[in-house]
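> Sequence and predicted structure, then a few things I'm wondering about:
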Amino acid sequence: MKILAILISAALSISSCSNSQSKNKSVVTNPEKYAKTITASELKSMLYTYASDDFEGRKTGEPGQKKAVEFIKNQYVLEGIPSPISKDDYFQEIPASFLPNGTKDSENVLAYIKGSEKPDEVVVISAHLDHIGISRNGDINNGADDDGSGTVAIIEIAEAFKAASKDGFTPKRSILFLHVSGEELGLYGSRYYTDVDPVFPLENTVANLNIDMIGRIDPKHEGKPNYLYLIGSDKLSTELHNLSEEVNKKYFNLEFDYTYNADDDPNRFYYRSDHYNFAKHNIPVIFYFNGTHADYHRPTDTPDKINYEFLETRARLIFYMAWELANRNERVKLD
């Protein structure tokens, strides 16, 4: 009887392990359930708060920016998504001495989900939390698209990964949700993270997916809005670029516009958002961008002008890409 009990126990253990492996294999290739938790209604609700006058344009170091970091932190606390810095400390402090003269100290906001199999390898999803503040005439620059859209997209993506983890499908690699300050001043927050205090070693950073303005349509694409500009995807890793194309074709088949990815692009957008501070350290990057519009850096960049259905689709696309990067067997290779 004792031998029989041991055999039954072993069989049950093998069966359980097999079922678990099968379940994980299935969800890794079919993450739609979690992508669907990213919704236009939740993005809209958050953005109407985040890009409201109460936040005074979120200028780096100013009271409105302090409200912004508290708002972001509270979203992660509410969802039970921890900080990689220490318990209850979501702020990476950036001293005034690091920032342009006259700018007060500021903060990056960090949250993460620890990987289940390769926790030391990390995928970074970033967006800048700051904007340009209040104009001289007193008008508030709300920055709904720039970069409120990226900020709320990351929060929704994080919630989708958390929902998967609650179901037992924690990503293989860790994912860092990085909200950086000081972008409008010259990419200071991301530079502080990469050059001064990388919470995760840069050599273990698999890729950076950077989101900066994904809630609008630019004049070039009016009438054919099923698009997104991608910048940098092939600069360091052909494998990352090809994976990005495959993910898009599998789930959405958006038009990926690479106009601003050209080496001779006069706008030099490749050098003008936070992904660049990762790229200069040979970390593969993708910069997601909807292009500029008439409300860029103006008080008229308000949340009522965001297309929330497009924002939902684009955020889901980035979630799928992060999912693939976090769960594939091997990290993407540098050329």
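Nice, I can see it.
> all contacts plus neighbour counts: C-alpha atoms, from now on.
Will do.
> how about Thr170, what does it touch?
Residues in contact with Thr170 (C-alpha atoms under 8 Å, 6 or more residues apart in numbering) are Ile113, Lys114, Gly115, Ser116, Phe161, Lys162, Ala164.
> element containing the spatially most central residue of the chain, please.
Against the mean C-alpha coordinate of the chain, by C-alpha atoms, centre = their mean, the closest residue is Ile125 at 3.2 Å. In this structure, Ile125 sits in strand 118-128 according to DSSP states H and E.
> which secondary structure elements does that strand contact?
Here strand 118-128 touches helix 150-166, strand 173-180, strand 205-211, helix 308-327, going by 3 or more C-alpha pairs under 8 Å, 6 or more residues apart in numbering; DSSP states H and E.
> In the first one, which residues are buried?
By neighbour count, with 16 or more other C-alpha atoms under 10 Å as the criterion, the buried positions of helix 150-166 are 150-165.
> adding another structure so you can compare the two:
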Amino acid sequence: MASKISDPPRPLPTATTRTPAAKAPQPSETNKVKTPDLKWNKDCFEPGNAQPLPLPKPPVSLPLPLPKPPSQLPTDPKPLPTDPQLPTDPKPLPTDPKPLPLPEPGPVEPTPEPKPEPSITDSDPMTHIAYLASDELQGRDSPSAGLDAASAYVQAHVEKYGLVGPNSNNAENPFQQKFDVFSFVGKPETSATGDAGEHDHAAHKEFGHQLFQEGFYLEDGMPRETLEMLNKKYESTMKAEGQPLAPARSGDLRSVEELRALATASGQAVNTMALLPGTGPHKDEVIVVMAHLDHVGTDRRGNVHNGADDNASGSAVLMAAVPELAEAQKRGELDRSILFIWTGAEEKGLVGSQYFVDHPIPGLSTEQISGVVNVDMVGRWDDQRLSVVDTDRRGQANYFRDVVDQANAQLADPFDRINRDINVYRDRQDGAVFGRKGEDVLFLFEGLSNPKGGGDLIPEYHEPEDDIDLILRDNGGEKPRRVKDLMVNVIELAANRTTAKE
């Protein structure tokens, strides 16, 4: 396994102060997809005080002599004189000239494709939030066509900047890792009046999910540890619903086949991933940078839960960091590799992250991971504070504590407050599944109301009102931009850190 918390770090490398990234034009304060105005190119000019230029006068036509009528023309005109210098009987031109020999074709040099320059709009999280949180994606449920569209959008972005799909297990698309989603819970019941009930997630007033809280994956050959968790989940679910248990056919665990018969399948979800290879001696190690791409879809009343803060904001921060980190890699400034993961089915219970840990990518197993950064809900409130979790399961600070402080100091306008009082959420976010494997995890989060730390979740948590206009109202989009700048600093420091063993 790559260097963990037990390795006391040497002083972190210093870097120049990061200036705030250039802003793209802010997106419209509505999520609705508008039809573009096609009248912009019509000849419409604003009236002004300037006098019109005089039109040019037409040219004056001189009178020409009229031709004589036919009766006045000579009846026997003399033949025109011939030029004695011209031949009277010229030789005919050849009708079938021989073609000139063409040069032999040589090898055609391929025209190199120009590498894209970092785009201001690509580097602005608000650009990506505007799309990911649009009604077009219908809340990005797991599984859904909206989540698939979001995955395709992310993939097109990372491919543009030269990142590679690392999942060689999926030859069809190495940028994706697909898994089936199941549940032990039956269909939600309507109220006694016959009206549709509230959204399935409306009761979640506490941030995050426990593992497999509302869904899970099932697959032949899955780790026994995960199968044990699913057996316990089945038993607790049946007990809560007052239903009898189906006993295991043999032994103390129900098999994958037995659990599949007891569960309800909802479809296939996807993890989207991309690798930015390192260029130094530790390029075989990876820093995992992740955010969940999914949200909760639509409710039974047809309301779209766009999830602008939860978690289009974190997903967009990752996307906006790609151009800058790709440039750093071209300059040879990233020792370790960077693995980006946009997980699916986080809202079902950290399903996508657990599937990734149980099915590591060839060459990118937990042994190669030397740090994990998870970003969730970083769009709201003011832009001068941020909450983090940088401790292990024993509550001890990991190496990211010093990294965050130094990364913040490198900003041209550092965050005023880095709050570290949300350890209660350590196990309710995607990074927790890596923490259970002994990885050092940093969790960047801002969903609480108290500027000095703690407080309540945003009132719009898992509600249809979680839209981009509230991010613009709170901070004009500066919060996601500043989190992106901080995260880039964190990744560069983590990718280039040295340990006591070196």
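Received, thanks. Since the model is a prediction, treat every value here as computed from it, not as a measurement.
> neighbouring contacts of the strand holding Ile125 of the first structure?
Here strand 118-128 of the first structure has contacts from 115, 147, 150-151, 154, 172-183, 200, 204-212, 274-275, 322, 325-326, using C-alpha under 8 Å, 6+ apart.
> Quick one, which of those are buried?
115, 147, 150-151, 154, 172-183, 200, 205-212, 274-275, 322, 325-326.
> Just tell me which of the helices and strands packed on strand 118-128 of the first structure ends up closest to Glu62 of the first structure.
Of all those, it is strand 173-180 that lies closest to Glu62 of the first structure, at 14.7 Å by C-alpha to C-alpha.
> can you pull the contacts of Lys162 of the first structure?
Residues near Lys162 of the first structure by C-alpha under 8 Å, 6+ apart: Glu79, Ile81, Ile113, Thr170.
> Map it across to the second structure for me.
Applying TM-score structural alignment, one finds that Lys162 of the first structure aligns to Ala326 in the second structure.
> Next one: its match from Lys160 of the second structure, what distance?
Counting by C-alpha to C-alpha, to the nearest Å, the gap between Ala326 of the second structure and Lys160 of the second structure amounts to 10 Å.
> Likewise for His292 of the second structure?
From His292 of the second structure to Lys160 of the second structure the distance is 21 Å (C-alpha to C-alpha).
> Between those two, which has more neighbouring residues?
Ranked by neighbour count (other C-alpha atoms under 10 Å), His292 of the second structure and Lys160 place His292 first, with 29 against 14.
> if you skip the residues just before and after it, what's nearest to the aligned residue in the first structure for that one?
Matched to the first structure by TM-score structural alignment, His292 of the second structure sits across from His128. Leaving aside its sequence neighbours, His128 of the first structure sits nearest to Val180 (C-alpha to C-alpha, 6 or more residues apart in numbering; 4.6 Å).
> To which residue of the second structure is that neighbour aligned?
Match for Val180 of the first structure (TM-score structural alignment): Thr343.
> What separation do you get for that match and Leu325 of the second structure?
20 Å.
> Likewise for Glu460 of the second structure?
33 Å.
> Spell out the residue ranges of the strands in the stretch 201-335 of the first structure.
Using DSSP state E, counting those that start in this stretch, the strands of the stretch 201-335 of the first structure run over 205-211, 227-231, 255-257, 285-289.
> And the last one against the second structure, how far off on average?
Overlaying the second structure shows strand 285-289 of the first structure at a mean distance of 0.7 Å from the equivalent residues (mean C-alpha distance after the TM-score superposition for the first structure).
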